[in-house]
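1. Sequence and predicted structure below; questions after.
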Amino acid sequence: MILRRIKAHVEKENWFAVGIDFVIVVMGVFVGIQVANYNESRAEDRRERAYLERLDAEFGYVDGRLDRVIAASDTAELALLRLLQLHDEGPDRLSDDEGKTPAALMNEVVAGVFPATSPSVFEELVSDGELSVIDNSDLRSDLYEFDAVSEVALQAFQLYLNDMRDLRRILYSTLRADPANARADGLPSYGDIETLAFTPDTFFENPAFVQQSMMVLGTIDNNRELAEQQKRLVSRIETLIAEDLSR
């Protein structure tokens, strides 16, 4: 339609009308581009908000797991320290100040919690090359830092498992179970190890217990420190997400 009008005006040499038609065409193209850009921006904002809401939900779960990691570390450390105290005091002490037996304390020592890792939505954003949809550069930086600390926490947890495996062998060697129920590796097949019979002589005469316990205490402290570092990062991340979602 507009092209026919321009052609007619050119044939009549009505240059003023041609100029007006040209301006109309240019303005139409400009407005069309602006509308398209606006729609694209709105779609990008919706995508970002959807990711932020998913990150917010998943970091809530991560924060809860970190609380469990820290609580389990505290429990295991306290139980192991009390076992060391009992070991130091000798066979005359078969329970701690709270009346817990060595077997009960052992049960608390071996109860670990797998560390928290980066939320799946962060892994999705990175693998799909979509992290740039998060406009807040501070948030992107903290997400990367949390992921890096999480990788270290996983490696530290593996060291803890290795040290704990050796300590578990020492601890379980003091417990007597039905040989028919023993596992292939010789350790007792247990549900609650408090139900297994404790043999004091095996516990108090094992010099390797103290050395291995000190190694495990070090890895427990390391795991807790990493979990606390993750907690601080989660707090910063959740604050940034809340600020962005409130806009």
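-> Cool, got the structure. Everything numeric here is computed off the predicted structure, so don't read it as measured data.
2. can we go C-alpha only for contacts and neighbour counts from here?
-> Noted.
3. what packs against the longest helix along the chain?
-> Among the elements of type helix in the chain, defined by DSSP state H, the one spanning the most residues is helix 15-89. Packing contacts for helix 15-89, counted by 3 or more C-alpha pairs under 8 Å, 6 or more residues apart in numbering; DSSP states H and E, involve helix 2-11, helix 102-109, helix 120-127, helix 208-245.
4. Identify the residues contacting stretch 237-247?
-> The contact list for stretch 237-247 (C-alpha atoms under 8 Å, 6 or more residues apart in numbering) reads R49, L52, E53, D56, F59, N136, L139, D142, L143.
5. any chance of the residues you listed in a markdown table, plus neighbour count?
-> Conversion of the contacts of stretch 237-247 to a markdown table gives the following (neighbours: other C-alpha atoms under 10 Å):
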| residue | neighbour count |
| --- | --- |
| R49 | 17 |
| L52 | 21 |
| E53 | 14 |
| D56 | 21 |
| F59 | 22 |
| N136 | 12 |
| L139 | 18 |
| D142 | 16 |
| L143 | 20 |
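6. picking up where we left off before, rebuild the helices and strands packed on helix 15-89 as CSV, extending it with distance to L154 and mean neighbour count.
-> Conversion of those to CSV gives the following (distance: least, C-alpha to C-alpha, whole Å; neighbours: other C-alpha atoms under 10 Å):
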stretch, distance to L154, mean neighbour count
helix 2-11, 67, 13
helix 102-109, 19, 22
helix 120-127, 16, 14
helix 208-245, 9, 18
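7. And these: which comes nearest S95?
-> Taking C-alpha to C-alpha as the measure, those were each checked against S95, and helix 102-109 came out nearest at 6.4 Å.
8. I'd guessed A197 sits against P188; true?
-> No. Look at A197 against P188 with C-alpha atoms under 8 Å: they stay out of range, at 10.9 Å.
9. So which of those two has more stuff around it?
-> Just comparing A197 and P188: by other C-alpha atoms under 10 Å the higher neighbour count belongs to P188, 21 against 13.
10. mind checking the SS state of the more buried one?
-> Of the three states, P188 takes coil under DSSP: H, G, I helix; E, B strand; the rest coil.
11. dropping in the other structure now:
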Amino acid sequence: MLLRRVAQHVKTQNWFAVGLDFVIVAAGVLLALQVSNWSEAQSNKKGATNTLVRLKNEVSFNTIALEERIASIGESRSTRDRAILALDRCDDSPEAISAVTKTIHVMSGDILPSFVDNSLRELARNDQYLELLTDAFRAELNIYDSRLADERSQLKINYELMWDDHVLRNPSVSVVAPEGDVSRALIALHRPMAELCEDPVFGRQLIMTEGWHQAATSRMTRFKKQNEAFLLEIDAELERLN
């Protein structure tokens, strides 16, 4: 209809009306673009906010996972101490042997927390979300990403080393799985305590692994505190977006 009106105005050489029609068309196009841009901006803001909320939940989950691993290591401390003392005294009592086998089982177990980072990856893939975040928060986001990757890598590498040193490459130790059930696997010693306590390699491995567990506890405790600080940063960024 508008085109027919423009054509009619051109035909009658009513240039004022033609100009007015073009102004109306341009204004309509500009308004449509503004509405489209506003809608896209609102959609991106909502997406960024929702992703930050999920990120906050993931960081909280990772913090709890760290707390559980730290507590688990702490709970086995007395058993580890008894095992090292038993080797030092060449104690061959059933309690001492049990402490040693339990300690090997604990020390060679997986202490890597079940970290999650789905929202972190989602933020990294969406530039339109990152553009809505402050430079300071993006820097904190990169730091958290780097720390998470480092903790995951270090704990995984050291766990694998502990398993190899204490079980796979240790001729004095084997894993016994009752009826093939790995979830109920137990550690078995092939040498009496009188021989094990005289083996400098066996005792040194336990002491070194005990030291590593304490170092891992310190690392996870430090990362937990960093996570708690990052949660505050997320809250501040969410408040700014809203």
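-> Structure's in. What do you need? The structure displayed is predicted, hence computed values, not measured ones.
12. For the residue most central in space within structure 2, give its distance to E75 of structure 2.
-> Note on structure 2: the residue nearest the mean C-alpha position is F115, at 3.6 Å, using C-alpha atoms, centre = their mean. Remark: distance between F115 of structure 2 and E75 of structure 2 (C-alpha to C-alpha, to the nearest Å) = 21 Å.
13. And R147 of structure 2, by the same measure?
-> 26 Å.
14. who has more neighbours, these two?
-> Remark: of R147 of structure 2 and E75, R147 carries more neighbours, 15 against 11, as counted by other C-alpha under 10 Å.
15. and I20 of structure 1, how many neighbours does it have?
-> Burial of I20 of structure 1 is recorded as 12 neighbouring residues (other C-alpha under 10 Å).
16. And A116 of structure 1, how far from E243 of structure 1?
-> Relative to E243 of structure 1, A116 of structure 1 is positioned 24 Å away (C-alpha to C-alpha).
17. List the residues that contact the closest residue to L80 of structure 1 other than its chain neighbours.
-> Among residues not flanking L80 of structure 1 along the chain, V109 sits closest, at 6.0 Å (C-alpha to C-alpha, 6 or more residues apart in numbering). For V109 of structure 1, the residues meeting the contact criterion (C-alpha under 8 Å, 6+ apart) are T75, A76, E77, A79, L80.
18. now with 10 Å?
-> V109 of structure 1 makes contact with 72-81, 83, 103, 164, 167-168, 171, 216 under the criterion C-alpha atoms under 10 Å, 6 or more residues apart in numbering.
19. again with N107 of structure 1
-> A76, A79, T101, L171, G191, D192, I193, E194.
20. before we move on, back to that, may I ask which helix or strand encompasses the residue nearest to the centre of structure 2?
-> Under the criterion of DSSP states H and E, F115 of structure 2 resides outside all helices and strands.
21. Return the distance of it relative to L148 of structure 2.
-> When F115 of structure 2 is compared with L148 of structure 2 (using C-alpha to C-alpha), they lie 8 Å apart.
22. and if you look at S174 of structure 2?
-> When C-alpha to C-alpha is the yardstick, S174 of structure 2 and L148 of structure 2 sit 33 Å from each other.
23. Give the burial count for L80 of structure 1, as a bare number.
-> 23.
24. ok, it - contacts?
-> Under the criterion of C-alpha under 10 Å, 6+ apart, the neighbours of L80 of structure 1 are 74, 86, 102, 105-106, 108-110, 210, 213-214, 216-217.
25. which residues touch the residue nearest to M162 of structure 2 when sequence neighbours are not counted?
-> For M162 of structure 2, ignoring the flanking residues on the chain, the nearest one in space by C-alpha to C-alpha, 6+ apart is S108 at 5.2 Å. When contacts are counted by C-alpha under 10 Å, 6+ apart, S108 of structure 2 touches K102, N158, Y159, E160, L161, M162, W163, D164, D165, H166, V167, T209.
26. The alignment partner in structure 1 of R138 of structure 2: which element?
-> With TM-score structural alignment as the matching criterion, the partner of R138 of structure 2 in structure 1 is R140. Using DSSP H and E, the secondary-structure element containing R140 of structure 1 is helix 137-172.
27. D92 of structure 2 belongs to a strand?
-> No. D92 of structure 2 sits outside any strand when classified using three-state DSSP, being coil.
28. Number of residues surrounding it?
-> A count of nearby residues for D92 of structure 2, using other C-alpha under 10 Å, gives 16.
29. if I look at the closest residue to it other than its chain neighbours, how far off is A83 of structure 2?
-> The shortest distance from D92 of structure 2 to any residue that is not its chain neighbour, by C-alpha to C-alpha, 6+ apart, is 5.3 Å, and that residue is M193. For M193 of structure 2, the distance to A83 of structure 2 under the criterion C-alpha to C-alpha works out to 11 Å.
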